[in-house]
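Chemist: sequence isn't available, so here's the structure alone:
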């Protein structure tokens, strides 16, 4: 039987708060591209958090392509990535790293339709999904991903299970105005799950995906441990409508040992 951790919707994860603070400091130029961040000891003292909490926040910044590590030296702010299409811009903004660490493209399945990355890329047969959600004001990083203002976001966690064990995790953000426009019934977790698992792909025009190596899967999943290892493939995904507006922004974590990506060329 899996052990579940605290699932309070009101408890703000400390490392996410620190991530948001550092994100804003990078975006407003306090830490300029190419500059070195203060040492972990200095940052943790300045931000009044433990080294472990700080390192989780730094892991997310690295996962999102905002910083890089130079072994034995420290953490450096990355130069902004240039991008071609709008879809690629969003994928890069939210989850790119060096070429050897990630792959990014605008995606359709082999039969021409979009499908859920966890179902596409996980080798294990998934037999159940647990869902939880909350509504919060958007952080700057979320607004930057949407590329437009929204008053609030629906933040949805999903844990994917195989024979009672959680082996994959998805975190999704939906603009609140989209919930009203598409009449997504938030009183029904089944309706919300149906939208995220199927409807958004059926109604979406296209999506962008960036697959990146990550060590954040276990602590990002919060309620359950996904793997005994800390090696994950994280798929950053944006689903767009025909007007190039984002329907959903998601991160999908799959342990490296059960991840499989197939190409049809």
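Modeler: Yes, it's here. Fair warning: this is a prediction, and the values are worked out from it, not measured in the lab. Numbering: from 1, shown residues only.
Chemist: contacts, neighbours, all on C-alpha from now
Modeler: OK.
Chemist: where's stretch 187-207 relative to the chain centroid, distance-wise?
Modeler: Averaging C-alpha positions (CA atoms, centre = their mean, to the nearest Å) puts stretch 187-207 17 Å from its chain's average.
Chemist: contacts for that stretch next, please.
Modeler: Contacts to stretch 187-207, defined as CA atoms under 8 Å, 6 or more residues apart in numbering, come from residues 87, 106-108, 113-116, 131-132, 184-186, 237-242, 247-248.
Chemist: mind listing what's buried in that stretch?
Modeler: 192, 193, 195, 196, 197, 200, 201, 204, 205, 206, 207 (16 or more other CA atoms under 10 Å).
Chemist: confirm that residue 237 sits in a helix.
Modeler: No. Per DSSP: H, G, I helix; E, B strand; the rest coil, residue 237 lies outside any helix segment and is strand.
Chemist: filter the contacts of stretch 187-207 down to just the ones in helices.
Modeler: residue 87 (DSSP state H).
Chemist: mind giving me the ChimeraX select for the contacts of stretch 187-207, buried ones only?
Modeler: Selection command for ChimeraX covering only the buried members of the contacts of stretch 187-207, criterion 16+ other CA under 10 Å:
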select :87,106,107,108,114,115,184,237,238,239,240,241,247,248
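Chemist: ok, second structure coming up, stack it against the first:
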């Protein structure tokens, strides 16, 4: 008769504690030192269990920050990026309630070759909007970077001096006028320390680039959603097609 490996026992115990809400969704697990003492196991055994929990989507690990409990499958049942809406809200491993602060700001920029080509205009200035998502420990975990023309700002009667309006616009309002979008997901080559605000040290960034199209076929905006890798998880329901 074989005994269950210790790392499996630790895995099952942590999973049970999460299911019993001893570790709430979005909360940080105790330190590895405390967990090794609590379970009376080696650091290697604990890390094996934690790596399996991470592999199964139960927790996320952030370099230099620790391990965080993800949403359960039941809690994530409504998540996914199939429907038109702000994908950042459907791609975080923590409940939106765990986001302690959202901040927003904007810049007005002179015309550029890139934006003229993107919006099919000539020598037109453009706006860039930013929204940052921060957790309780002042850790920035996500950012929205939006590019749009002045006419779109005017169309939505958007007051760019009002931070809450910017957040409401990028999370919800703009999608009321979107007929369809093209969303591309990749790993960003941009370094986290190149942003105006810092992400977790050592974290890679998942980048979702979305072109939002209005009913007339023109691009309303191009949004880039940056999410720290340890806090990204999303889903997409797929169906068989007839060939």
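Modeler: Sure, I can see it. Note that the coordinates shown come from a computational prediction; the quantities given were computed from them, not determined experimentally.
Chemist: skipping its backbone neighbours, what lies nearest residue 45 of the second structure in space?
Modeler: residue 7 (5.1 Å; CA to CA, 6 or more residues apart in numbering).
Chemist: among the contacts of stretch 187-207 of the first structure, name the ones in strands.
Modeler: 106, 107, 131, 132, 237, 238, 239, 240, 247, 248 (DSSP state E).
Chemist: can you put those residues in a markdown table and add distance to residue 173 of the first structure?
Modeler: Formatted as a markdown table, these follow (distance: CA to CA, whole Å):
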| residue | distance to residue 173 of the first structure |
| --- | --- |
| 106 | 19 |
| 107 | 19 |
| 131 | 13 |
| 132 | 12 |
| 237 | 11 |
| 238 | 10 |
| 239 | 11 |
| 240 | 13 |
| 247 | 9 |
| 248 | 6 |
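Chemist: which of those residues sits closest to residue 180 of the first structure?
Modeler: residue 247 (12.3 Å; CA to CA).
Chemist: just give me the match in the second structure for that closest one.
Modeler: Alignment note: residue 247 of the first structure maps to residue 220 in the second structure; criterion TM-score structural alignment.
Chemist: ok, its match - contacts?
Modeler: For residue 220 of the second structure, the contacting residues are 148, 149, 152, 178, 211, 212, 213, 214, by CA under 8 Å, 6+ apart.
Chemist: and the strands in the first structure?
Modeler: 67-70, 74-77, 102-107, 128-136, 153-162, 165-175, 206-214, 232-240, 246-255.
Chemist: residue range for the longest one in the second structure?
Modeler: To tie it back to what came earlier, the one meant is strand 165-175 of the first structure. The aligned range for strand 165-175 of the first structure is 139-149, by TM-score structural alignment.
Chemist: pull out the buried positions in the matching stretch.
Modeler: Result for stretch 139-149 of the second structure [16+ other CA under 10 Å]: buried residues 139, 140, 141, 142, 143, 144, 145, 146, 147, 148, 149.
Chemist: repeat that for stretch 44-60 of the first structure.
Modeler: Neighbour-count burial for stretch 44-60 of the first structure [16+ other CA under 10 Å]: 44, 53, 54, 55, 56, 57, 58, 59, 60.
Chemist: name the nearest of these relative to residue 215 of the first structure.
Modeler: residue 59 (7.3 Å).
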